[in-house]
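Visitor: coordinates only, no sequence provided:
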């Protein structure tokens, strides 16, 4: 295979890889070869993919008069990639160099013209991107934790809090990982005693991690659902699980239902939701005069006391 042929085959392969549709006549004219030569190139690429165990046929689309690598054509489209990158950038979940690599990988799935458009519209977001104050990469730790959760292993971690620099090893049974408000969190149960609910640890504050596959909790741990837990928690604060009823008089009922997935509208402007106590209190207080807690009575009294305490700061 001569240099021109190698360049031509690689160019065709890269275009197929990017999801681009290729017209045989146009490609033949571009490289100044016959259509039969281009067909042989297509066949070589198809044979190579089959040898690699990749089930991805190169198929002809009669309406477009182009050939497509079927599996590559089903990958993310530019509009989806753009939406995804905007969410990623807003999350600030990764260091800037990591974010650049992730976005470059996403954009690399589309053809060159589309890639240039996305690079241009995202350039301002990328140049202004700021790392979080922690400035710590958590990607490797996330993957380690995910594997320990999958294998149902206990772990020993050294964890530090923001205002408490002491480092005390803790043995935990990890059950889930959740992302919320800029940070990744580990959801885990204590192993030395049976808690009423799991504990939440910010993953960037884990100083070290050791697998403890032979260690077992002192009690049976029930099935844990990340999605059910996420639906009931606000601002990653746990507290007792309870059912609350409240009245909302703000401008958007939809915003309430989106913020609290377990909420259901009873009638008029009254809602009921199953939530964890501490976090939901923070959100309820953030709604100002648009929220009134109706029940339970103890939680209503707690809200009233908190509001009075806040008011006293302005006396």
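Guide: That came in fine, so what should we check first? The shown structure was predicted, so the numbers you read here are calculated from the model rather than taken from an experiment.
Visitor: going forward, measure contacts and count neighbours with C-alpha atoms only.
Guide: Will do.
Visitor: now for the most centrally placed residue in the chain: which residues touch it?
Guide: Centroid-nearest residue in the chain, with CA atoms, centre = their mean: residue 179, separated by 6.6 Å. Listed by CA atoms under 8 Å, 6 or more residues apart in numbering, the contact partners of residue 179 are residue 185.
Visitor: go through the host helix or strand of it and flag the buried ones.
Guide: Using DSSP states H and E, residue 179 falls within strand 164-180. Across strand 164-180, burial judged by 16 or more other CA atoms under 10 Å covers 171, 172, 173, 174, 175, 176, 177, 178.
Visitor: ok, so of those residues, who is nearest residue 116?
Guide: Nearest to residue 116 among the buried residues of strand 164-180 is residue 178, at 33.4 Å by CA to CA.
Visitor: quick check: the closest one touching residue 184?
Guide: Yes - between residue 178 and residue 184 a contact is recorded at 5.8 Å, counting by CA atoms under 8 Å.
Visitor: report the separation between residue 212 and residue 241.
Guide: Residue 212 sits at a distance of 30 Å from residue 241 (criterion: CA to CA, to the nearest Å).
Visitor: got it, and residue 123?
Guide: For residue 123, the distance to residue 241 - CA to CA - is 44 Å.
Visitor: who's more crowded, these two?
Guide: For the pair residue 123 and residue 241, the greater number of neighbours falls to residue 241 (15 against 12), based on other CA atoms under 10 Å.
Visitor: count of neighbours near residue 59?
Guide: A count of nearby residues for residue 59, using other CA under 10 Å, gives 12.
Visitor: ugh, typo on my part, it should be residue 108
Guide: Using other CA under 10 Å: residue 108 sits among 14 other residues.
Visitor: use this one as the comparison:
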């Protein structure tokens, strides 16, 4: 008894694929009809081989609409519809498979045979060829073929990088697009399309926080740091005052959608590093003059990021805070290196190391009555004065005034 597995249509054409038992096995065949007249047939011992035969007959499966069929065979037909590479020569096919493997994709002998319009044994032969070419890579097989520990980005890693890039909004759209193209060009055609399609909406609604090009400045500063060269630039501060500065560059930091140069200023009497926003820098040049690095006092960018909260700097301070457990997550999100000293059901005590107190002061005020500064005493008094000044703005009497 024959069984209809799949039916498709395109204008006045139809393709029907059937199956029937034959000597303890199944035989599969396709009937191609035009205006209800049989024009060609294909008979094989598997469904996938029937599809390959149809593709070899130059029938464009991707144009046909599925009208009926069993779920498993519909899926396989849809895969065949995406297979636009049956015209590839053997060399083009091997190169394409190689690129897909290096991009972290898996190769299926069954599905890719349909994809390329060849026999599954041909795909296995291609993999054997690539194993001899890619000797430094371990091509493993668990049903499908893939490269174990590929040095190239896999599509998930590319997705994460692009998601961070679009979410951050620190670069103009043209710079983001340039980076995106360089990332996705490592992948095969379908993977490139998947990534591009996914980020279309992000691209359309993208509104950068900084609206000037910055990649060239970042490149110059990065080269100056790696080659240990001083740099010179004109800097405009928040008041609109411009000053020429010569500095020893230490690192670049991304904070709150803005890039900062962390450096030591030549003419400064302070030993503390200074922060300059890249978007406020102009006429940046790398000087020929080199600087030497003191290995015993080597600048540690990672540690500086942890301690320089909200890009404020100053003398190192150890702040002890008492917080309600409900804001513990917010504290650790802002201060990952915070140390828990004690805790109970109502309060938890943490110690945090910061550079200066201005940055953490802003954050403490945003936590309302869920946080209390325990020490140092001078910072506790500074916070009191700040709260009293805020109370005066809203004409609220201080506790000391009411007690008089």
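Guide: That came through, no problem. From a predicted model like this one, the values you see are computed outputs, not experimental measurements.
Visitor: picking that back up, next one: the strand holding residue 179 of structure 1 to chain centre, how far?
Guide: Chain-centre distance of strand 164-180 of structure 1: 20 Å, with CA atoms, centre = their mean, to the nearest Å.
Visitor: now swap in stretch 25-39 of structure 2 and tell me
Guide: Distance, stretch centre to chain centre, for stretch 25-39 of structure 2: 48 Å (CA atoms, centre = their mean).
Visitor: residues in contact with it?
Guide: Under the criterion CA under 8 Å, 6+ apart, external residues in contact with stretch 25-39 of structure 2 comprise 12-21, 40-47, 50.
Visitor: so it matches what in structure 1?
Guide: Alignment of stretch 25-39 of structure 2 against structure 1: no match, by TM-score structural alignment.
Visitor: buried residues in that stretch, which are they?
Guide: Of the residues in stretch 25-39 of structure 2, 27, 28, 29, 30, 31, 32, 33 count as buried by neighbour count, 16+ other CA under 10 Å.
Visitor: can you check stretch 168-182 of structure 2 too?
Guide: 168, 169, 170, 171, 172, 173, 176, 177, 180.
Visitor: looking at those, which are in helices?
Guide: Within the buried residues of stretch 168-182 of structure 2, residues falling in helices by DSSP state H are 168, 173, 176, 177, 180.
Visitor: the buried residues of strand 164-180 of structure 1 into a markdown table, with extra columns for distance to residue 38 of structure 1?
Guide: Below are the buried residues of strand 164-180 of structure 1 laid out as a markdown table (distance: CA to CA, whole Å):
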| residue | distance to residue 38 of structure 1 |
| --- | --- |
| 171 | 61 |
| 172 | 59 |
| 173 | 58 |
| 174 | 54 |
| 175 | 53 |
| 176 | 51 |
| 177 | 49 |
| 178 | 49 |
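Visitor: among these, which one lies nearest to residue 262 of structure 1?
Guide: Within these, the smallest distance to residue 262 of structure 1 is 17.3 Å, found for residue 178 (CA to CA).
Visitor: what does that closest one correspond to in structure 2?
Guide: When structure 2 is aligned by TM-score structural alignment, the residue opposite residue 178 of structure 1 is residue 253.
Visitor: give me the distance between its match and residue 303 of structure 2.
Guide: Distance, residue 253 of structure 2 to residue 303 of structure 2, by CA to CA: 12 Å.
Visitor: again, but for residue 104 of structure 2
Guide: The gap separating residue 104 of structure 2 from residue 303 of structure 2 is 34 Å, by CA to CA.
Visitor: neighbour count for these two, which is higher?
Guide: Remark: of residue 104 of structure 2 and residue 303, residue 104 carries more neighbours, 22 against 10, as counted by other CA under 10 Å.
Visitor: wait, doesn't that one sit right on residue 156?
Guide: No - counting by CA under 8 Å, residue 156 is not a contact partner of residue 104 of structure 2; they are 9.3 Å apart.
Visitor: so how many other residues sit close to the residue nearest to residue 293 of structure 1 when sequence neighbours are not counted?
Guide: By the measure of CA to CA, 6 or more residues apart in numbering, the closest residue to residue 293 of structure 1 outside its immediate chain neighbours is residue 246, 4.3 Å from it. The number of residues packed near residue 246 of structure 1 is 20, by other CA under 10 Å.
Visitor: swap in the one 10 residues further on?
Guide: Per other CA under 10 Å, the neighbour tally for residue 256 of structure 1 reads 16.
Visitor: residue ranges of the helices in the stretch 201-350 of structure 2, please?
Guide: Per DSSP state H, counting those that start in this stretch, the stretch 201-350 of structure 2 carries helices over the ranges 215-226, 301-307, 328-334.
Visitor: Serialize these to JSON lines and add fields for distance to residue 79 of structure 2.
Guide: Converted to JSON lines, those look like this (distance: least, CA to CA, whole Å):
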{"stretch": "helix 215-226", "distance to residue 79 of structure 2": "41"}
{"stretch": "helix 301-307", "distance to residue 79 of structure 2": "47"}
{"stretch": "helix 328-334", "distance to residue 79 of structure 2": "44"}
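Visitor: ok so, going back, pick the one among the buried residues of stretch 168-182 of structure 2 closest to residue 339 of structure 2.
Guide: Nearest to residue 339 of structure 2 out of the buried residues of stretch 168-182 of structure 2 is residue 168 (CA to CA; 28.6 Å).
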